[in-house]
Structures are given as C-alpha cells and as structure tokens.
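**Student:** requesting a structural model of the entry that follows:
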Amino acid sequence: MESIITPQPHRLVSSGSEHPVQSSTPALAGTSDGGSSPPSHHLSTPEEISSFVDQMDTFIFDCDGVLWLGNDTIKGAPEFLHELVAKGKRIIYVTNNSSKSRKTYVGKFKKLGFPAEPDNIFGSAYAAAYYLKNMLNFPADKKVYVVGMQGIVDELAEMGIQAVGAGDDNAPLQETEFENGTLGPDESIGAVLLGFDSQINYRKYAKAFTYLTANKGKVHFLATNEDRTYPISGSIYPGTGSLLAALIHSVNRRPDAVLGKPSQNMMNTILERFHLDPARTCMVGDRLDTDIAFGKLGKLHTLLVMTGVTSVEERDAKKGPVTAEYWIESVGHLRQR
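**Tutor:** Just a heads-up that it's a prediction; the model follows:
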C-alpha cells in the first residue's frame, strides 16, 4: 500500500547549481544577463488561492516531486486534482521520467488516486517517439538504439519504430567482446536515444559510442531530458542529464535534440493538441531549470511547489536564471477548505 507524504518544504536539498552538460534551451528573456528577476509571490491565503485557481482553465503538472515521490503520494494532491476536475478544469501531466510508457503511467496514477487517461499524459519517452516519427520521418528499415528502460521501447513500438538495446543489454560486458565484434558498427542503427536507465552499464555506453562515431552524421543523437538529479522517496540521485554527460563527453557531440522539459517540442505538441490559451494555463513543478523554465518559455503562468528538489535559497535567489510567478508549499496546500 502506497504511503502518503506530508509536505515538509525544502527537505530535499539541491546538490548544486552547476549542470554537467550545457543546456540547449534558449535563455529566458530578461534573465540571461544575470540581472535581478522578479520575486515569486507566495500563495498564502484562501482568497489568493481561490483567485489563482479561478483564473486558470488548464493545469499542467509535473509528477515526481510534485504529486508523488517514488510511490509516496504528496498529502492532499489527489484530492486537489479531483477538485479541479469537479470545477471543469483540464489536467495535463508532463514528466521527464522516461522509464514508463503512458499506458503504464495510467496504472500508477489511478493506483495513487489521481484522475488520468493516456491522452492527458505527456512523458519524455512519448515526446521522443513522436519526434522520431513525425519530425524526422524515421525510416521504417532503421532501428533506434535505446540507452534507457522499457517505457521508451513501448512508446517507440506504439509509433511503429524498431528498438534495440535497453533491457536486452543489461548484462555486464565481458573482456572478450572487445575482440569478437559484438561492439562493432551496425548499419541498421539510425538513431541513439538516451533516457533514464537504472541499469546503465559500460556495454550500453560502448555501443552508443560506436554507433554515433562509426557513421558520423548518419545516426541521430537524441535524449529524453537533461535533468541533473532524480528525486525519489525523500532522496535525490543522479538523473538523466548526469548519465547523458558521459556520452556527450566521449563522442564530443551534443544531442541533436532533447525532447523533454524545458524543450518546447513537447510544449508545442500540447498547445496544438488541446488548443490551450497560454494566458489561462499554469505549469506546476518543483524544478526551476526544467518545469518552471518549460512554462515560462511557453508563456504560461508558473507555480513552484517546495516538495521536490528546489531549495529555499534557489527559490529566493534575486539573480537566479529562472523564477516562478507563484510558489506554494505543496499541491495539497491548494485545496479549498
């Protein structure tokens, strides 16, 4: 049975402000010169919260660190989202976690008590598959080498794209494989896609390196996101961006595209699909550099919650690269009482 987390603001301490890889996301207007940013407004009274909710037609929620931590639900979060549905508000979930497909995520949402259907879930695995299929017109006779987990494989399959690697390459690399051709070039590989991978190993890095360097310019290099850390069950660990850094360094090449937040590839798909009015849409997240930047680049309202990785110091930094329009202790604090 899943446990309920009572919000304890700021208990997760960010592990630093330096990123292992330089982001490809454009700088937010008015913040690239190191100047002061407007401070976030704390939603602290019932009147302010009610007015804030009434102004919005759509709420876009990040998941990890916002609605739950691992399998632990943030107190009051499911109830608040059901209140939004009862008010006729649209709910969209956006996550950079690529370990699960949308269909798998529906099971988790419902198990934890959240209203959800596949069509209102946008994960970075789906965004990557959509990009390959619709933006790159990925050839049917080519395969994607996946450094990642089953969620990516499932979303690629939904798009009719062949995938190799992932769980099939979880076994440790043997010394003899350097000599027997196992790690050699493969002309059938048309793209390397890296996402979160709790089973990442040297075999996967070696294959991805070979495919990207043996056929320079012929193999697409994609990543689901560049999150530096991964919050789960009250702790933080290395995220996809940290795993990606090793591959970037070895091949001396940045990804051709990063598909998750704060990239606007995902935002454009959401806005077009649901015909949203940015002026009446709010992005709710726990990360300034991904969630809040994602919303601000899309010209949405932004709300920072303090149940994830952002520290008080980062939230209140006068010269921070990104600040949220509003902040609150947790999603549960938005409930109408």
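**Student:** contacts, neighbours, all on C-alpha from now
**Tutor:** OK.
**Student:** show me where the protein has its helices.
**Tutor:** Under the criterion DSSP state H, the chain contains helices at 46-55, 77-86, 102-111, 124-130, 150-158, 202-214, 240-251, 264-274, 293-297, 312-316.
**Student:** of all those helices, which one is nearest residue 322?
**Tutor:** helix 293-297 (6.5 Å; C-alpha to C-alpha).
**Student:** list the contacts for the closest residue to residue 95 other than its chain neighbours?
**Tutor:** Once flanking residues are discounted, residue 95 sits nearest to residue 123: 4.8 Å by C-alpha to C-alpha, 6 or more residues apart in numbering. Residues counted as contacts of residue 123 (C-alpha atoms under 8 Å, 6 or more residues apart in numbering) are 93-98, 101-102, 260.
**Student:** next, the structure of the following sequence, for comparison with the previous one:
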Amino acid sequence: MAGAVSSRSCQKIRGAQIRELLDSKQSVLFDCDGVIWNGEKAVAGATDVVRLLKKRGKNVFFVTNNCTRPREKYVQKFSRLGFADVAQEDIFSSAYCSALYLRDVVKVRGKVFAIGGDGVHSELRDACVSFVEGDADDSGMSIVDCPLEPDVKAVLVGYDDRLTFLKLAKACCYLQNAECHFLATDPDPWHPLRQGRVTPGSGSLTAALETATGRKATVIGKPSRFMFECIASQFGVDPARSLMVGDRLETDILFGANCGMETLLTLTGVSTLQEAQGYVDSDAPDKKDLVPDYVVDSIADLLPLLEEDE
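**Tutor:** The predicted structure is shown next:
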C-alpha cells in the first residue's frame, strides 16, 4: 500500500493500515486550520499525535495558507493550545514563503505593495524586503488624487479584513507596469467562521485584481509546489517518504499530489468524504489529483497506533 504508486482511491483507513502508512514515512506535513485546531481549540488528540510522531523520530512540519500571523505568533499559538516543542523553523506559512519568494526567486529590486495584515508585513520585514503597506493613511482621497510610490516592483495580495477600494485601485495602477510582479499568498476563496459564517479569502481578493488587470497572479501557497520546495531546500525532505495531511481537497490534497506526496484527508475541517468521492467518480482528468489517497475522521485516528509504541 504505502510507498507504492498511488491510486488515489480515497480509501478510509484504520488500525494496521495506518501503521503501515506511518512506518513508510519519514516526514509528515500538517495543515493547521481544520486539522490541528479549529479556532482557539486544538483538535482532540492532535497534541499527542504531534508529540508522538516527533518522539518516533519523524520530521513534522506545518504548512498553512493562513497569512494573518507571522511565524513567531504561530509558535505562541501552538504553545497556548498545548503543543510542546514546535519550533519556528517547523512552520511554513504562505506569508513566510511569499517573503522568501520575493527575496530569493524574484530578487525584487524595489518596493512591494503589500495587501495584507501583520503576518504579511512582519514576514516581509524579517526577510529584509522593502514594502509599502496597502493601508497607508490616504483617508479622504481617491485613486485620482492619492500619491503612488515610484519604485513599486511587485504587488503581493494576502488576506486583508480591512480591504478598501483604494487599495485595490492602487494595486491596479502598479500592475499596469508589465514588469511589476503579481503574487498571491494563497488561492483560498473563503474561510469558515463560527456559527456557519464565512469570510472571503485571499483568492477572492486576488480574483478581483486579476479581473481588473487581465493578469494572473503567481500563487505561493498551497497547492503551489513552492512551499514544499522551501521545506526540501532547508531540510532535505524526500516527497516519496512524506505524507501530506489536510482538510481541504483543492489546496492541501492537490498540494500533496503536485509535490509527489501521498495524501491523507481528515474530516474535521472544510472538505467532506462525499466531495472527495465526487472527484473519484468524475470523468475529468484534472479532478483526479483532488482525490486523497487515504481518509480518516480525525488525526486522532493515528493516536492508538502511536501509543502502542510508547
């Protein structure tokens, strides 16, 4: 089963099948929201799963499209929710990877116009990437009379719950320059909130700019390969011996498929087993990479097998 060429059969596994899968992997990559925690509450059993995987010598990484926090605040959240020994270098957020991309791949030689919050701004600052905050004080102005920075060489779009029309208009102006890079932290269209409410995600904001400019953004977060390339370059991780664990088919599971990893869907977040089965039954070839290799109700399903080795 594990280690063989994946059939992406959406197989619900338990017991010895989970053991075989874990034994075949050296690295486990977890999404956070909907997998490790929901809001300010850890998923039941998640703290012990992470602890025991590390105790067994597994590399454990956290890959999240949530760009609202810098990595240091993710470390604080892990600690607050009871996760021990999660280091900053274990965490790969879309904000952090976007900053690396601008610094090391684009090698931007000017300023970045950054739509986003503290997570985006802090990671750009830590990477020594010069940026203009999208929420600079232009109160009372319109795009006709507001000042524009003369040296903007890239536009980066992340989640921004204080988005204004003026921010979008400024980004449109900068992107009229064909040499201005256009990046998005992630493609997530929406995020679940409490009591059944949702909020538009970075992908929605990016889509508005793509429509206005006729340009396509380079996406840094999942399902793009770049986040895995960051991990592989820093830790020498082998995708064939890695498992991607996520709750969203269109980002987490597709990310794993794009990077050559086997994938495990948990049902504690966004996607459902019925949605995954729909992709299994689809005749569209491009839907097959959205099918997880394996499915569990929760990552707590891994716990009995890990506790046996205690």
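**Student:** now the TM-score, please.
**Tutor:** With the length set by TM-score structural alignment, normalised by the length of structure 2, the two chains reach a TM-score of 0.88; 290 aligned residues with a C-alpha RMSD of 1.8 Å.
**Student:** need the winner for burial among the helices of structure 1.
**Tutor:** helix 124-130 (a mean of 28; mean count of other C-alpha atoms under 10 Å).
**Student:** give me the stretch of structure 2 that that helix matches.
**Tutor:** On structure 2, the counterpart of helix 124-130 of structure 1 by TM-score structural alignment is residues 94-100.
**Student:** once aligned to structure 1, how far is that stretch on average?
**Tutor:** Here stretch 94-100 of structure 2, set against structure 1 after superposition, deviates by a mean of 0.7 Å using mean C-alpha distance after the TM-score superposition for structure 1.
**Student:** pull the residues that contact that stretch.
**Tutor:** 63-68, 70-71, 119-120, 123-124, 127, 129, 158, 183-186, 220-222, 226-227, 230.
**Student:** show me what contacts the counterpart of residue 186 of structure 2 in structure 1?
**Tutor:** Aligned counterpart of residue 186 of structure 2 in structure 1: residue 225 (TM-score structural alignment). Going by C-alpha under 8 Å, 6+ apart, residue 225 of structure 1 touches 96, 124, 195, 240-241, 258-261.
**Student:** across to structure 2, which of those hold up?
**Tutor:** Retained in structure 2 (both residues aligned by TM-score structural alignment, their matches' C-alpha atoms under 8 Å) from the contacts of residue 225 of structure 1: 96, 124, 195, 240-241, 258-261.
**Student:** got JSON lines for those residues, with distance to residue 309 of structure 1 too?
**Tutor:** Shown next, in JSON lines, are these (distance: C-alpha to C-alpha, whole Å):
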{"residue": "96", "distance to residue 309 of structure 1": "14"}
{"residue": "124", "distance to residue 309 of structure 1": "19"}
{"residue": "195", "distance to residue 309 of structure 1": "20"}
{"residue": "240", "distance to residue 309 of structure 1": "15"}
{"residue": "241", "distance to residue 309 of structure 1": "15"}
{"residue": "258", "distance to residue 309 of structure 1": "21"}
{"residue": "259", "distance to residue 309 of structure 1": "21"}
{"residue": "260", "distance to residue 309 of structure 1": "18"}
{"residue": "261", "distance to residue 309 of structure 1": "15"}
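**Student:** find the nearest non-adjacent residue to the residue most central in space within structure 2, please.
**Tutor:** Taking C-alpha atoms, centre = their mean, the centroid of structure 2 lies closest to residue 65, which sits 2.4 Å from it. In space, and not counting its chain neighbours, residue 65 of structure 2 is closest to residue 94: 4.9 Å by C-alpha to C-alpha, 6+ apart.
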